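Colleague: got a predicted structure plus its sequence, pasted below:
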Amino acid sequence: MPSTSAGLTMPRLLLLAAALQSCCLLTWTRIGGADALILTRLEVPLFVDPRSAKVALRCIYDLEGAALYSVKWYRNDFEFFRYMPGIAPPGQAFNVTGVKVDVERSDHEQVILLGQADGVNLAGTYLCEVSTESPKFISKYDSANMSVAVVPKRDPALEGVRASYEVGEVMEAECTSAPSYPPANLTFVLNDKEVSSLLTRDLTPQVTLPVDGGGQAIQLSTTRLGLTLRLERTHFPGGSMSLICRSTLPGISAARSRKTEVTSALAASNQRLAQEPPPQSKARALLVHREGEFLSLFLTLVVIFRNIFPSGETLSGDP
């Protein structure tokens, strides 16, 4: 078998050379290789509340040991903010129609947009471009759309609920949200408890909304939700039932929900039931019955014992 002067075989030398090559390649990649810059994520709200005073956009990246050259932000292909750590001041805003930047609070990872300034229109496609210093000058970018929500101007309409019900009747309720963008999410709340989606049905017609170049809808829409429920005595605690339809906008945590509430009473023919507590389960009723029988038997045994052994006597008959 061929060998070297150091006593290593040729296969061992080949394995050593491969290991050294992999180590050097990994080190070169980490320090300044082609993948030295990684864009981790781009945080751009899908929808923004038009009443928001400020909106934060974030560009998170990993330089992998390289030096940062610049971070540039664009809206619909027009640059509106640039951050360059090598100049003073590092942050600079550019005049772009519809965009106003809070430069003092913007930096290398985020840009703060003013939401309620005159002439502001936040809808559009936002792009973040990150570049490293020489000698590589690696640049990577990512983009996302942001639309301005249109909040509903009134509470949802709750229909089909009667003023009173008999036990065993079926309630058919329908709720319709006010026009909005994006379409509202609807939920039913019965006696302060959210109703399971298994009892509801979506009545909203399936339509495709046209959008403009910035992703903003140009047509508002409503949402409809139905509820079918057979009513029981437990649905009327104290003789009445409360049903709420709640409307919220998805993806907009700051937007307050809107709701409509109606109250139904137990019918007059069932008013006696309204004054009684809800019926116990069969197992609980049986347990209570057994406890009563046991107590009655125990008291009977006590009476018999006292008759056999009057006061002052013992079981042995001793005085």
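Modeller: Thanks, I have the structure now. Numbering: from 1, shown residues only.
Colleague: please make it C-alpha for all contacts and neighbour counts, starting now.
Modeller: Fine.
Colleague: surely L227 is in contact with R201?
Modeller: Yes - between L227 and R201 there is a contact under Cα atoms under 8 Å: 6.5 Å.
Colleague: give me the more crowded residue out of the two.
Modeller: Comparing L227 with R201 by other Cα atoms under 10 Å, the one with more neighbours is L227, at 20 against 13.
Colleague: take a look at this one as well, against the first:
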Amino acid sequence: MTVLLVFGLFVVIATAHNITSLDVPRYGDPHREANLVCYYVNEKNDPPLHSVKWYRGTHEIFRFTPEQLPPTRIFNTTTGGGVTRGSCNLHSCAISVVLPRSYNTRLSFTCEVSTEGPRFAVVKQTKNLTVAVILREDPVIVGVPGIVQLGEDVLLNCTTGNAMPPANIVWYIDGKPERTEPWMVNNTQVSYPNEFGLRNSWRSLRLRVNTLRSLVSVRCEATQPTWPPYVRSANASLVVARSPHLSMFTASGSSTTVFEISIAVLASCLSSVHIFSKYSALSEV
């Protein structure tokens, strides 16, 4: 950053280091410390580094001043986001922060870098962190049969892992949201909290197969109501059989081989062709 200050015939140029990167996680687990890092560089002819300051909101929580002893200082704060330790040099400054135990709280952290006088030019950047335990894995879909019949009812279930705040689940069928009654809009079930206060979510889908296509695609989308929202999803496909009796070969516990299923499919197709040929004349009358 360059600022030109004109006093009569004199021009004073005040420059500051450039902040090249500010690493603040988007989400932070309140059971763990959050690690924040500010990276900066001095350009040619920049004055020496004067200080690096960290703020939580408007409260200063940490300061690094290389020319002082000790060079680092931690400031207590009653608003949460206190610093436990820091490690800084002329190019970066890293701190570890204790997060409040209130989920879905949004915190802002600012890194401010200033250079030596006489003008003490300053640059700063701010990023936000939301206190949440996000889903670490995609949800799991269970109950997907190998093959389904046209007109068959299928019951699927989608379950998430433990998180906080708990996720809301929406089903999509062939890319379109599940059709629900008004009272079913928020029909996601949520478990009791575990020893860490985390909950898992689940939601069932009862689907009647009524498509002429060979596949039905379903997607389970789990969204945590954080800011910004955190989304994970899982996909599955239902294979629609063309033979009305094919599903008996894929029933649970059946020892039928893939070869035997293939023979059954072929026989069904040949039978259909024969019947069609025999009665095609009647169908045209």
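Modeller: Received the coordinates, thanks. Just so we're clear, the structure is a prediction, and the values are computed from it rather than from any experiment.
Colleague: got a TM-score for the pair?
Modeller: Comparison of the two superposed chains (TM-score structural alignment, normalised by the length of the second structure) gives a TM-score of 0.50, and 207 aligned residues with a Cα RMSD of 5.4 Å.
Colleague: mutual contacts of L227 and R201 of the first structure, please.
Modeller: Taking Cα atoms under 8 Å, 6 or more residues apart in numbering as the contact rule, L227 of the first structure and R201 have no neighbour in common.
Colleague: do you have the strands of the stretch 151-285 of the second structure handy? List them.
Modeller: Secondary structure of the stretch 151-285 of the second structure (DSSP state E, counting those that start in this stretch): strands at 153-159, 168-173, 176-177, 189-190, 201-208, 215-224, 230-240.
Colleague: in TSV, list the ones you listed along with distance to P30 of the second structure.
Modeller: Listed next are those as TSV, based on distance: least, Cα to Cα, whole Å:
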stretch	distance to P30 of the second structure
strand 153-159	23
strand 168-173	21
strand 176-177	33
strand 189-190	21
strand 201-208	20
strand 215-224	16
strand 230-240	17
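Colleague: how far away is I244 of the first structure from R162 of the first structure?
Modeller: 14 Å (Cα to Cα, to the nearest Å).
Colleague: neighbour-wise, which of those two wins?
Modeller: Neighbour count, other Cα under 10 Å: between I244 of the first structure and R162, I244 has more, with 22 against 13.
Colleague: isn't that one right up against T260?
Modeller: Yes - under the criterion of Cα under 8 Å, I244 of the first structure makes contact with T260 at 5.6 Å.
Colleague: can you name the residues in contact with stretch 166-182 of the second structure?
Modeller: Counting by Cα under 8 Å, 6+ apart, 158, 160, 186, 188, 190, 198-203, 205, 216-225 sit against stretch 166-182 of the second structure.
Colleague: would you mind giving me the ChimeraX syntax to select the buried ones in those?
Modeller: Typed into ChimeraX, the line below selects the buried ones among the contacts of stretch 166-182 of the second structure, using 16 or more other Cα atoms under 10 Å:
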select :158,160,188,190,198,199,200,201,202,203,205,216,218,219,220,221,222,223,224,225
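Colleague: tell me the secondary structure at A18 of the first structure.
Modeller: Using DSSP: H, G, I helix; E, B strand; the rest coil, the structure places A18 of the first structure in helix.
Colleague: which residues touch the closest residue to T176 of the first structure other than its chain neighbours?
Modeller: Distances taken as Cα to Cα, 6 or more residues apart in numbering place R224 nearest to T176 of the first structure, at 4.5 Å, with adjacent residues excluded. By Cα under 8 Å, 6+ apart, R224 of the first structure lies in contact with E174, C175, T176, S177, L186, D202, L203, T204.
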